[in-house]
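Undergrad: coordinates only, sequence not included:
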């Protein structure tokens, strides 16, 4: 494309030397912008690109860590409850506790707290399960406030960079008493807008993943609540030994 523009310039007999020089300068500037890498482009955003870069690193860490943690917390609820129920109905409480320790999932830790209270009232067991559930929910939501903060702060940092960049641009205009080439002013403006674009991108990604991960947390909490309720119902149902004793009495 540059070759075509050069050929067009040479083919114009009425073009003055000044116009030719201006076009050549514009062509050179366009070539420099095309050859600018993404890293160089981001570096033009100024010092506020540093906190935006740090915020993006923290956001990536939180997203990856929470995603991994939530996926690892998943468990096949029905099969786990059937196994625990069978052990408890056989009167093997210690085996049930050992089985929960081997699973090391939020549901296993919650039910383990209830199994330890076996022999007490249902209210005590429910209280132990509720307290254990609150602890697990706290761990599931860990660092999610970081992601929410980044989603709100990153665009504001970007806007701040744009404002400071515009202030510097108008200060340059004042220092030059208005004798400024429009291309110089435009260059300062698009450099300032880099921070806004970067801040918006970081904020949008953080906000999107915040809602996505929050949905996964809510689904996990719902499963834990249902499984805990099923466990309490199972404890209130008569055991196989009690059924056999009742049949013998009859």
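TA: Yep, it's here. As the structure is a prediction and not an experimental result, all values here were calculated from the model. Numbering: from 1, shown residues only.
Undergrad: use CA for all of it now, contacts and neighbours both
TA: OK.
Undergrad: give me every residue that touches residue 162.
TA: Listed by Cα atoms under 8 Å, 6 or more residues apart in numbering, the contact set of residue 162 reads 192-196.
Undergrad: who wins for neighbours among those?
TA: Among the contacts of residue 162, the one with the most neighbours (other Cα atoms under 10 Å) is residue 195, at 31 neighbours.
Undergrad: what segments of this protein are helices?
TA: In the chain, the helices defined using DSSP state H lie at 2-10, 17-35, 38-43, 49-72, 77-89, 93-103, 106-116, 122-140, 144-175, 182-236, 240-249.
Undergrad: ranking those helices by burial, who's on top?
TA: helix 106-116 (a mean of 23; mean count of other Cα atoms under 10 Å).
Undergrad: what angle do helix 182-236 and that helix make with each other?
TA: Using axes from the mean of the first three to the mean of the last three Cα atoms, to 10 degrees, the direction of helix 106-116 lies 30 degrees away from that of helix 182-236.
Undergrad: other SSEs contacting helix 106-116?
TA: helix 93-103, helix 122-140, helix 182-236 (3 or more Cα pairs under 8 Å, 6 or more residues apart in numbering; DSSP states H and E).
Undergrad: contacts only, for the closest residue to residue 153 other than its chain neighbours.
TA: Distances taken as Cα to Cα, 6 or more residues apart in numbering place residue 203 nearest to residue 153, at 7.5 Å, with adjacent residues excluded. Contacts for residue 203 (Cα under 8 Å, 6+ apart) come out as 150-155.
Undergrad: which residue is the nearest non-sequential neighbour of residue 159?
TA: Residue 159 sits nearest to residue 196 (Cα to Cα, 6+ apart), 5.1 Å away.
Undergrad: so that neighbour is in contact with residue 164, correct?
TA: No. Counting by Cα atoms under 8 Å, residue 196 stays clear of residue 164, with 11.3 Å between them.
Undergrad: for residue 235, see how far away the residue nearest to residue 159 is.
TA: 58 Å (Cα to Cα, to the nearest Å).
Undergrad: same question for residue 27.
TA: Residue 27 is 81 Å from residue 235, by Cα to Cα.
Undergrad: try residue 221
TA: 21 Å.
Undergrad: residue 197 reaches residue 158, doesn't it?
TA: Yes. The pair residue 197 / residue 158 is scored as a contact, 7.0 Å apart, by Cα under 8 Å.
Undergrad: okay, now the one to match up with it:
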């Protein structure tokens, strides 16, 4: 069974022509980068914390734990003011969201090149097919035409197979980034409310 699959894969690889090599490398780059970014965001515990718990942490920063605790203590360092809280949360957003957002944009561009590379293979295959048609008749001509058609179809299919699951994964990553940004906004709002409430009590 394994030998059969190997033979089939090798046959598809050869029939796909020279563009199968670049598509293979492109696929490795895409999925390594996508999974790396996904697991990096998945490892952040912030968005999974019970709102009642982190709400308590905002009121009592000394009790706060983990990454969320570090954010809370950083944004409530002395001196505390509305402006300082906003500036510190802007730093938190920059530190936590800037790089993943840039990588998401880069990955979207890279994934978009997969079907385009497959389309280039389609053009190359059709050129081979037309070359075979113009050569006349005979068994060699039929083989050339069949090879050109195979190359055109296989590279197109490979490009789409690479791109479609990657786009699904990127949409999930985008949702994770939006959830993280929403969490930071909720944390900022709770911190500002606490500061304003504390200031009003002091007056």
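TA: Cool, got the structure. What you are looking at is a predicted structure, and each value in this text was computed from that prediction instead of being measured.
Undergrad: what TM-score do the two superposed chains give?
TA: TM-score of the superposed chains, computed with TM-score structural alignment, normalised by the length of structure 2, equals 0.81; 194 aligned residues with a Cα RMSD of 2.8 Å.
Undergrad: sorry, back to before: of all the helices and strands packed on helix 106-116 of structure 1, which one is nearest residue 60 of structure 1?
TA: helix 182-236 (8.4 Å; Cα to Cα).
Undergrad: the inter-axis angle of the closest one versus helix 77-89?
TA: 30 degrees.
Undergrad: now do the contacts for the residue nearest to residue 67 of structure 2 when sequence neighbours are not counted.
TA: Nearest residue to residue 67 of structure 2, sequence neighbours excluded (Cα to Cα, 6+ apart): residue 46, at 6.9 Å. With contact set as Cα under 8 Å, 6+ apart, residue 46 of structure 2 has these partners: 67-68, 180, 183.
Undergrad: what's the spacing between the counterpart of residue 94 of structure 2 in structure 1 and residue 67 of structure 1?
TA: Counting by TM-score structural alignment, residue 94 of structure 2 corresponds to residue 134 in structure 1. Distance, residue 134 of structure 1 to residue 67 of structure 1, using Cα to Cα: 20 Å.
Undergrad: what of residue 46 of structure 1?
TA: 33 Å.
Undergrad: please apply the same query to residue 159 of structure 1.
TA: For residue 159 of structure 1, the distance to residue 67 of structure 1 - Cα to Cα - is 30 Å.
Undergrad: got JSON lines for the helices and strands packed on helix 106-116 of structure 1, with distance to residue 174 of structure 1 too?
TA: Below are these laid out as JSON lines (distance: least, Cα to Cα, whole Å):
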{"stretch": "helix 93-103", "distance to residue 174 of structure 1": "70"}
{"stretch": "helix 122-140", "distance to residue 174 of structure 1": "55"}
{"stretch": "helix 182-236", "distance to residue 174 of structure 1": "12"}
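Undergrad: so which of these is nearest residue 3 of structure 1?
TA: helix 182-236 (23.2 Å).
Undergrad: what's the counterpart of residue 57 of structure 1 in structure 2?
TA: Per TM-score structural alignment, residue 57 of structure 1 is aligned with residue 28.
Undergrad: that should have said residue 4 of structure 1, apologies.
TA: Under the alignment (TM-score structural alignment), residue 4 of structure 1 pairs with no residue of structure 2.
Undergrad: relative to residue 187 of structure 2, how far out is the residue nearest to residue 67 of structure 2?
TA: In this view, residue 46 of structure 2 and residue 187 of structure 2 are 10 Å apart by Cα to Cα.
Undergrad: equivalent analysis for residue 154 of structure 2, please.
TA: 50 Å.
Undergrad: what's the answer for residue 37 of structure 2, then?
TA: For residue 37 of structure 2, the distance to residue 187 of structure 2 - Cα to Cα - is 24 Å.
Undergrad: again, but for residue 155 of structure 2
TA: For residue 155 of structure 2, the distance to residue 187 of structure 2 - Cα to Cα - is 48 Å.
Undergrad: returning to that earlier point: list the ones among the contacts of residue 203 of structure 1 that structure 2 also has?
TA: Compared against structure 2 with both residues aligned by TM-score structural alignment, their matches' Cα atoms under 8 Å, the contacts of residue 203 of structure 1 retain 151-152, 154-155.
Undergrad: columns distance to residue 7 of structure 1 on top of those residues, output as CSV?
TA: Below are these laid out as CSV (distance: Cα to Cα, whole Å):
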residue, distance to residue 7 of structure 1
151, 50
152, 51
154, 47
155, 45
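Undergrad: and which of these is nearest to residue 130 of structure 1?
TA: residue 151 (31.8 Å).
Undergrad: map residue 160 of structure 2 across to structure 1 for me.
TA: Matched to structure 1 by TM-score structural alignment, residue 160 of structure 2 sits across from residue 200.
Undergrad: in contact with that match, which residues are there?
TA: 154-155, 158.
Undergrad: then residue 61 of structure 2?
TA: Contacts of residue 61 of structure 2 (Cα under 8 Å, 6+ apart): 69, 72-73, 76.
Undergrad: how much space between it and residue 75 of structure 2?
TA: Counting by Cα to Cα, the gap from residue 61 of structure 2 to residue 75 of structure 2 is 10 Å.
Undergrad: how about residue 146 of structure 2?
TA: The value you get for residue 146 of structure 2 to residue 75 of structure 2, if Cα to Cα is used, is 66 Å.
Undergrad: same thing with residue 138 of structure 2?
TA: Taking Cα to Cα, one finds residue 138 of structure 2 at 78 Å from residue 75 of structure 2.
Undergrad: all set, thanks.
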